[in-house]
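Enquirer: Prediction below, plus the sequence it came from.
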Amino acid sequence: MKHIQDLGHTKRTIFLAEDDIDDQEMLEFAVKEVDPLAKIVSITNGRKFIALLDGIPDHELPVLIILDYNLPELTGVEIVKLLNQKGRYQAIPKVMWSTSSSPVHKSISIELGILDYIIKPSDMASFISIAKHMLSFIKEPMA
């Protein structure tokens, strides 16, 4: 896990809440393949994710938040509910991803304002395709 002082200031910081290290590494690799200047800050626990996000200044907020549906301590859904209570997080695009293909999980996520609910892939080509899709939600210019 990277700490706040390691974040630096970049318009391409993406926050990833993911407790499976393999999925975390595969997505990080795929995002770097699509956008070499993107910086991913990975957090493996829901409470730590919220604490890290709440502890950074507005100008260092991420341009994209990717949440695993099932996380220890706070789930992706619980995180989104907390983020929705704070205005400073409203403009940040949020994507949920999960191993679960449950239509209920997808419906709950979309109702909370998640832009997409993505099933985790199993091969690198799919990870790269998904990374491109996720990065397409970033609203700010990448320059």
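Expert: Perfect, I can see it now.

Enquirer: From here on, just use CA atoms for contacts and neighbour counts.
Expert: Noted.

Enquirer: And the strands in this protein?
Expert: Assigned by DSSP state E, the strands in the chain fall at 13-17, 39-43, 64-68, 94-98, 116-119.

Enquirer: Can I get these in JSON lines including distance to residue 134 and mean neighbour count?
Expert: Output for these, formatted as JSON lines (distance: least, CA to CA, whole Å; neighbours: other CA atoms under 10 Å):
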{"stretch": "strand 13-17", "distance to residue 134": "10", "mean neighbour count": "23"}
{"stretch": "strand 39-43", "distance to residue 134": "13", "mean neighbour count": "21"}
{"stretch": "strand 64-68", "distance to residue 134": "8", "mean neighbour count": "25"}
{"stretch": "strand 94-98", "distance to residue 134": "7", "mean neighbour count": "24"}
{"stretch": "strand 116-119", "distance to residue 134": "8", "mean neighbour count": "19"}
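
Enquirer: closest one to residue 137 among the ones you listed?
Expert: strand 64-68 (7.5 Å; CA to CA).

Enquirer: one more structure, for comparison:
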Amino acid sequence: MNNQIYNILLADDDSDDCSFFEEALDELSLATTLVTVNDGVQLMDFLTDTSHESLPDLLFLDLNMPKKNGSECLAEIKQIETLKNFPIIIFSTSLDTEIVDVMYQKGATYYIRKPGDYSKLKSVIQNALLTASKNDFKQPDRSEFIIQP
């Protein structure tokens, strides 16, 4: 049994996607906490706010957000010394190979295409948490970068 508590940060501007993500987490047999932010500016403010006792364990990052998109946030996070090793799982509706390649090159830890099916959402979140944890939240080889449900 996995006894780790996963402290998760979700950056996504779609309130329905946030709700489904939270419901899916609640139904997993994993201990989790979740904080959500709704745009890239809120995300960067949260990550650079020094009043937090600690950072979350990982970030699920949507690419298409207002004010500052996920790609811009990823690049900015990787430029900040205290955040450059922060695990980031891209969580996007797109599975365009060029975008996936760019996210890998920019240093994202994993990439997930948002599934339209709720049971697949639960499965892919669980797979992501367990795979990332097993890999010590480090970026894998490119062939293992995309996590499937």
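Expert: Perfect, I can see it now. Note that the structure is a prediction, hence the values are computed from the model and not measured.

Enquirer: Same list, the strands of structure 1, but as a markdown table with distance to residue 133 of structure 1 please.
Expert: Formatted as a markdown table, the strands of structure 1 follow (distance: least, CA to CA, whole Å):
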| stretch | distance to residue 133 of structure 1 |
| --- | --- |
| strand 13-17 | 14 |
| strand 39-43 | 16 |
| strand 64-68 | 12 |
| strand 94-98 | 10 |
| strand 116-119 | 10 |
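
Enquirer: What's the match for residue 104 of structure 1 in structure 2?
Expert: Here residue 104 of structure 1 is matched to residue 98 in structure 2, going by TM-score structural alignment.

Enquirer: Can you give me the neighbour number for that match?
Expert: Residue 98 of structure 2 sits with 9 neighbouring residues when counted by other CA atoms under 10 Å.

Enquirer: cool, residue 31 of structure 1 as well?
Expert: Residues near residue 31 of structure 1, counting by other CA under 10 Å: 24.

Enquirer: between the strands of structure 1, which gets nearest to residue 52 of structure 1?
Expert: Of all the strands of structure 1, strand 39-43 sits nearest to residue 52 of structure 1, with 8.6 Å by CA to CA.

Enquirer: So what angle separates the directions of the closest one and strand 64-68?
Expert: Here strand 39-43 of structure 1 runs at an angle of 30 degrees relative to strand 64-68 (axes from the mean of the first three to the mean of the last three CA atoms, to 10 degrees).

Enquirer: counterpart of strand 39-43 of structure 1 in structure 2, which residues?
Expert: Per TM-score structural alignment, the counterpart of strand 39-43 of structure 1 in structure 2 is residues 33-37.

Enquirer: okay, which residue is most central for structure 2?
Expert: Central residue of structure 2 (CA atoms, centre = their mean): residue 60, 1.5 Å from the mean position.

Enquirer: Check the gap between the counterpart of it in structure 1 and residue 116 of structure 1 for me.
Expert: Using TM-score structural alignment, the equivalent of residue 60 of structure 2 in structure 1 is residue 66. As judged by CA to CA, to the nearest Å, residue 66 of structure 1 and residue 116 of structure 1 stand 10 Å apart.
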